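[1] dropping a prediction and its sequence here:
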Amino acid sequence: MTFARFTLAYWCVLIAALLPIVCAWIAKSGMVGKPRREGGYDNDNPRAWLAKQTDWRARAHAAQQNSFEALPLFIGAVIIAHQLGAHQARLDVLAFLFVFLRLFYIMAYVAGMGTVRSVVWAVGLAVNVAILFLGYR
């Protein structure tokens, strides 16, 4: 019996899928367990609580939303590249680069570095397009 192995690119898909959870954790950090009357996290109404946040917590929440938005193209690009028989080492490098860029994007977003964030987002989009066409012949 043979088993398919996860490529580095597939592991990167898993990591990218977990990044929104990391952003949510950042947005809620230090507020879970704190009384609601003192601004603590409201698990009964989390969306309303998040909507009231400001500064870096609000930006972490926005990074979470954008991380979810970036997932479909990345997942699709990796799957399509695999199906088209893309060069595995190139695919792995580009997928790893995308995850690295997403981490940098999240850091820039939370830190309030709008221009840097936008540039990193654009480079990440270009990497996704490159992944998508990697197997094109």
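    Ah, there it is. Because the structure is predicted, anything quoted here is derived from the model rather than measured.
[2] CA atoms for contacts and neighbours, from now on please.
    OK.
[3] near residue 83, how many other residues are there?
    If you count neighbours by other Cα atoms under 10 Å, residue 83 ends up with 10.
[4] from the chain's centre, how far out does the longest helix seen in the chain sit?
    In the chain, with assignment by DSSP state H, the single longest helix is helix 55-83. Here the centre of helix 55-83 is set off from its chain's centre by 4 Å, with Cα atoms, centre = their mean, to the nearest Å.
[5] take a look at this one as well, against the first:
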Amino acid sequence: MTFARFTVAYWCVLIAALLPIVCAAIAKSGMFGKPRREGGFDNDNPRAWLARQSDWRARANAAQANSFEALPFFIGAVIIAHQMGAHQARLDVLAFIYVVLRMLFIMMYVAGLSTVRSLVWTLAFAVNIGILFVGYR
């Protein structure tokens, strides 16, 4: 059986798929060993626990939701670009830039820098549109 070689763009899809998990880990960090009665992480009802969080934990959870929301468009754009025969180096560079921007977006979100976060989100969205059309001829 032959396996297709993963391109850089496909590796970027994997990394982008892991970013929401990283956000969740940030939101829950430092709360696993703490008793529930003292506000520690509640694995029996994690969504309710996350909904009660504030400040950077709440923003990390919101970044998790946004990362899940942005993922389908990125996956679709990469697949479509590959199927359209996009120039591989261009596609790889754009996918890498997208992932870097999404990581920067998460950092800005958790830090509470909303204006910069929105600018980075807009840039990542524009890059994703670029990925979608990089194979257009």
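    That came in fine, so what should we check first? Since this is a predicted model, take the numbers as computed values, not measurements.
[6] give me the TM-score for this pair.
    The TM-score (TM-score structural alignment, normalised by the length of the first structure) is 0.98; 137 aligned residues with a Cα RMSD of 0.8 Å.
[7] buried set for the longest helix of the first structure?
    For helix 55-83 of the first structure, a neighbour-count test (16 or more other Cα atoms under 10 Å) marks 57-64, 66-68, 70-71, 74-75, 77-82 as buried.
[8] also stretch 130-137 of the second structure?
    130, 131, 132, 133, 134, 135.
[9] quick check, nearest of those residues to residue 31 of the second structure?
    Of all those, residue 131 has the smallest distance to residue 31 of the second structure: 38.4 Å, by Cα to Cα.
[10] for residue 27 of the first structure, see how far away residue 77 of the first structure is.
    From residue 77 of the first structure across to residue 27 of the first structure, the span is 29 Å (Cα to Cα, to the nearest Å).
[11] residue 115 of the first structure now?
    Residue 115 of the first structure sits at a distance of 21 Å from residue 27 of the first structure (criterion: Cα to Cα).
[12] in terms of neighbours, single out the busier of these two.
    Neighbour totals were compared for residue 115 of the first structure and residue 27, and residue 27 leads with 25 against 11 (other Cα under 10 Å).
[13] the host helix or strand of that one: average distance to aligned residues in the second structure?
    Element membership for residue 27 of the first structure, per DSSP states H and E: helix 8-28. After superposition onto the second structure, helix 8-28 of the first structure sits on average 0.1 Å from its aligned residues (mean Cα distance after the TM-score superposition for the first structure).
[14] contacts for that helix?
    Here helix 8-28 of the first structure makes contact (Cα atoms under 8 Å, 6 or more residues apart in numbering) with 41, 50, 56-61, 63-65, 67-68, 71, 74-75, 78, 91-93, 95-96, 99, 102-103, 106.
[15] can you do 6 Å?
    Residues from elsewhere that reach helix 8-28 of the first structure (Cα atoms under 6 Å, 6 or more residues apart in numbering): 57, 60, 61, 64, 67, 92, 95.
[16] helix or strand right after that helix?
    Taking DSSP H and E, what comes next after helix 8-28 of the first structure is helix 46-51.
[17] which positions in that next one come out as buried?
    By neighbour count with 16+ other Cα under 10 Å, helix 46-51 of the first structure contains the buried residues 49, 50.
[18] ok, residue 77 of the second structure - contacts?
    Counting by Cα under 6 Å, 6+ apart, residue 77 of the second structure has contacts 131, 132.
[19] which residues outside whichever strand or helix holds residue 110 of the second structure are in contact with it?
    Taking DSSP H and E as the criterion, residue 110 of the second structure maps to helix 88-111. If you take Cα under 6 Å, 6+ apart as the criterion, helix 88-111 of the second structure is touched by 8, 9, 56, 59, 60, 63, 117, 120, 124.
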